[in-house]
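Engineer: My questions concern the predicted model and sequence given below.
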Amino acid sequence: MRTSSNPVFRQLSGNGQGGYAGFGYQGQQQTGYGYPSAPPTAADRPMTIDDVVTKTAATLGTTVVVGGLSAAFLPPGVALLGAIVGLVLALIISFRQSTNPALILAYAAAEGVFLGAITKVIDYLVPGVAVQAVIGTVVVFATMLVVYRTGAVKVTPRLTKWIIGATMGAFALIVLNLLMSFFGLNLGVRGNGPLAIIVSLVFIGIAAFNLLLDFDQADRAIRAGAPARFAWFIAFGLMVTLVWLYVEILNLLAQLQRN
């Protein structure tokens, strides 16, 4: 199985005898007499596309609702708190490959606080940009879903390697720029200017192609018979990509309208 460039999905590969992604699902386990030892629970039944859709909708809905409340009632300063909490939860969920709904919804809520706060600030500076960013994110998501479903772009090992490398490079650049800013240095990849706009466009493209890999991982998990509870983990992975995509589109639109 190929590995996604999304950090959440990198360890999601079937291992033949151990089930999918270490969750150990192999259908009903047989006793020594050839009979099922116990019927699978609802959480252990094979995952379906409906499971992915409903869990993703619940996760995304939590982010949207909390984001709206954050923008309406919380001070902009909570953006940093939301970002830190979201990062910590993301690392915990990723390394543990957790399918705990409470943990994943907590991550969605933290991201809602973060996104709501930064959206409030940017939309104040550039009125109307928030709605445009939401529409842009939806359009990119729908477009990449159509591209994947129609097979217009095949998720091949070569493409996967390119996207993984591009994603790692993008995050390395973001971290480097952040570290340099602590010393009063600006690489020009954020803020206003032609270079910042180009970087934002490239990042949006990388995030969009990450969606292809996320769709492919969900498709493969379903075909591999992953347990239904694993849909929560896939929903989390999609949210990681969508948060990045929205932030980059919001940043790009703000730059274009302020120039």
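Structural biologist: Thanks, I have the structure now.
Engineer: hey, let's count contacts and neighbours off CA atoms from now on
Structural biologist: Noted.
Engineer: Give the residue farthest from the middle of this protein.
Structural biologist: Using CA atoms, centre = their mean, the residue of the chain lying farthest from its centre is Y33. It sits 44.6 Å away.
Engineer: does that residue count as helix, strand or coil?
Structural biologist: Y33 falls in the coil class when you classify it by DSSP: H, G, I helix; E, B strand; the rest coil.
Engineer: cool, S98 as well?
Structural biologist: Assignment for S98 (three-state DSSP): coil.
Engineer: Would you agree it is in contact with F233?
Structural biologist: Yes: S98 is within contact range of F233, at 6.6 Å (criterion: CA atoms under 8 Å).
Engineer: Neighbour count for the two, which is higher?
Structural biologist: Each of S98 and F233 has its neighbours counted (other CA atoms under 10 Å); F233 has more, 24 against 17.
Engineer: That one: helix or strand, and which one exactly?
Structural biologist: Assigning secondary structure by DSSP states H and E places F233 in helix 230-258.
Engineer: Who are the packing partners of that helix?
Structural biologist: Contacts defined by 3 or more CA pairs under 8 Å, 6 or more residues apart in numbering; DSSP states H and E place helix 230-258 against helix 49-73, helix 101-125, helix 129-150, helix 194-223.
Engineer: hmm, try it at 10 Å
Structural biologist: helix 49-73, helix 78-96, helix 101-125, helix 129-150, helix 194-223 (3 or more CA pairs under 10 Å, 6 or more residues apart in numbering; DSSP states H and E).
Engineer: now the third one against helix 78-96, angle please.
Structural biologist: Using axes from the mean of the first three to the mean of the last three CA atoms, to 10 degrees, the interaxial angle of helix 101-125 with respect to helix 78-96 works out to 150 degrees.
Engineer: next up, a second structure to put side by side with the first:
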Amino acid sequence: MQSSNPAFRNDKAFTQGGYATFDDTDRRRGQAPTRGGSQQTQDMTPEQLQEMYSQPSAGGPQTGRMTYDDVVVRTGVLFGILVASATATWVLTPPGLGLGLLLPLMLVGAGLGMWASLSKKVRPGVMVAYSLLMGAVLGALSQAFESVWDGIVPAAIMGTLGAFAAMLVAYKTRLIRATEKFTKRLLIAGMGYFVFVLVNLGISLFTGASVWTSPFGWLFGLIGVSLASLFLILDFDYIEQGVKNGLPQEYAWRAAFGLVTTVVWLYIEMLRLLAILRGGE
């Protein structure tokens, strides 16, 4: 099963199967796992064997494999940079000034996001730069929305956190399962929505009209929030598969980055939906 999150799509280790089934040398050669060390155990005394087997099993940190703690820590780092950048932009930028830099920052941030997602090499530095730039984007965007709709930013933050928590509970309780059919349908819907947003952006640039200001704007906003929320299910699933398959520890950065990109998307959609609902104020 292939993830629809670009941060995971290039990594087969995030799929059902096994990354750590046998060592790297055997994996490259296509051979069965070797049994090196059997002669060594034969030369050990019974006391030494008993002591060896009494030791606790090696965990992720001891084997160099990714763990949930690794993902949590790196997610915290990227989110910390994102929030710090957004806060600094809001506080230090005069109202309206950040909007002029919004489009260039978004384009650069999108480029960094694609680089980090599509690169076969894990690039923590690029992911940090993405979080820094997108934090500035969210800070300027939030400042602009708050100046028009008082209290909309705290509501959007609470809505984003609520959606995240709801999707996590739905995933952990298996209320929503990331089946192959679910993944394919969500991927098609996500691609369709992305094309729709681009077309609407092009029309609005030339005509000034936008579906977001139409009587059905709230419906499109709700679709955006729903899609972004459901993509979290795929993120959770592929993080779980990566841990189960014994992905190298450095890939925790990529797992964290996938979560951050989805949450950024969810927050923007939540902000836009609330603005549509409060448009008449």
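Structural biologist: Perfect, thanks for sending it. Just so it is clear, the structure is predicted and the values come from calculations on it, not from any experiment.
Engineer: Out of the helices and strands packed on helix 230-258 of the first structure, which one sits most buried?
Structural biologist: Highest mean neighbour count of those: helix 101-125, a mean of 22 (counted as mean count of other CA atoms under 10 Å).
Engineer: Quickly note the distance from the residue mapped onto A275 of the second structure from the first structure to I234 of the first structure.
Structural biologist: Alignment note (TM-score structural alignment): A275 of the second structure maps to A254 of the first structure. As judged by CA to CA, to the nearest Å, A254 of the first structure and I234 of the first structure stand 30 Å apart.
Engineer: Pick out whichever of these two has more residues nearby.
Structural biologist: Neighbours of A254 of the first structure and I234, each counted by other CA under 10 Å, are more numerous for I234; the result is 26 against 23.
Engineer: Tell me the residue in the second structure aligned with the more buried one.
Structural biologist: Looks like I234 of the first structure aligns to A255 there (TM-score structural alignment).
Engineer: Would you confirm that its match contacts F8?
Structural biologist: Yes: counting by CA atoms under 10 Å, A255 of the second structure does reach F8; the two are 7.3 Å apart.
Engineer: Now the common contact residues for these two.
Structural biologist: Shared contacts of A255 of the second structure and F8 (CA atoms under 10 Å, 6 or more residues apart in numbering): F14, D235, Y238, I239, G242.
Engineer: between those residues, which is nearest Q48 of the second structure?
Structural biologist: The shortest approach to Q48 of the second structure among those belongs to G242, at 34.4 Å (CA to CA).
Engineer: To which residue of the first structure is the closest one aligned?
Structural biologist: Under the alignment by TM-score structural alignment, G242 of the second structure pairs with A221 in the first structure.
Engineer: Would you mind measuring from its match to F141 of the first structure?
Structural biologist: From A221 of the first structure to F141 of the first structure the distance is 20 Å (CA to CA).
Engineer: so G225 of the first structure sits right up against I49, yeah?
Structural biologist: No: look at G225 of the first structure against I49 with CA under 10 Å: they stay out of range, at 11.5 Å.
Engineer: Find the nearest non-adjacent residue to Q249 of the second structure, please.
Structural biologist: Computed as CA to CA, 6 or more residues apart in numbering, the closest residue to Q249 of the second structure that is not its neighbour in sequence is M66, at 3.9 Å.
Engineer: Next, the contact list for that neighbour, please.
Structural biologist: M66 of the second structure touches 59-60, 239, 242-253, 255, counting by CA under 10 Å, 6+ apart.
Engineer: now the first structure: which of those residues match?
Structural biologist: Counting by both residues aligned by TM-score structural alignment, their matches' CA atoms under 10 Å, the contacts of M66 of the second structure that remain in contact in the first structure are I239, G242, V243, K244, N245, G246, L247, P248, Q249, E250, Y251, A252.
Engineer: Most widely separated two among these?
Structural biologist: Spatial extent of these (CA to CA) is set by the pair K244 and E250 at 15.0 Å.
Engineer: Secondary structure element holding S4 of the first structure?
Structural biologist: Using DSSP H and E, S4 of the first structure sits within no helix or strand.
Engineer: how many neighbours does the counterpart of G193 of the first structure in the second structure have?
Structural biologist: Taking TM-score structural alignment, the alignment pairs G193 of the first structure with S214 from the second structure. Neighbour count of S214 of the second structure, defined by other CA under 10 Å: 12.
Engineer: can you tell me which residues contact S214 of the second structure?
Structural biologist: Neighbours of S214 of the second structure in contact, by CA under 10 Å, 6+ apart: F220, I276.
Engineer: Now do it against A252 of the second structure, distance only.
Structural biologist: 42 Å.
Engineer: Likewise for Q143 of the second structure?
Structural biologist: 32 Å.
Engineer: likewise V83 of the second structure?
Structural biologist: For V83 of the second structure, the distance to A252 of the second structure - CA to CA - is 20 Å.
Engineer: Same check on L168 of the second structure?
Structural biologist: With distances defined as CA to CA, the gap from L168 of the second structure to A252 of the second structure amounts to 18 Å.
Engineer: Equivalent analysis for D69 of the second structure, please.
Structural biologist: D69 of the second structure is 9 Å from A252 of the second structure, by CA to CA.
Engineer: Find residues that contact each of those two.
Structural biologist: In contact with both D69 of the second structure and A252: T75, using CA under 10 Å, 6+ apart.
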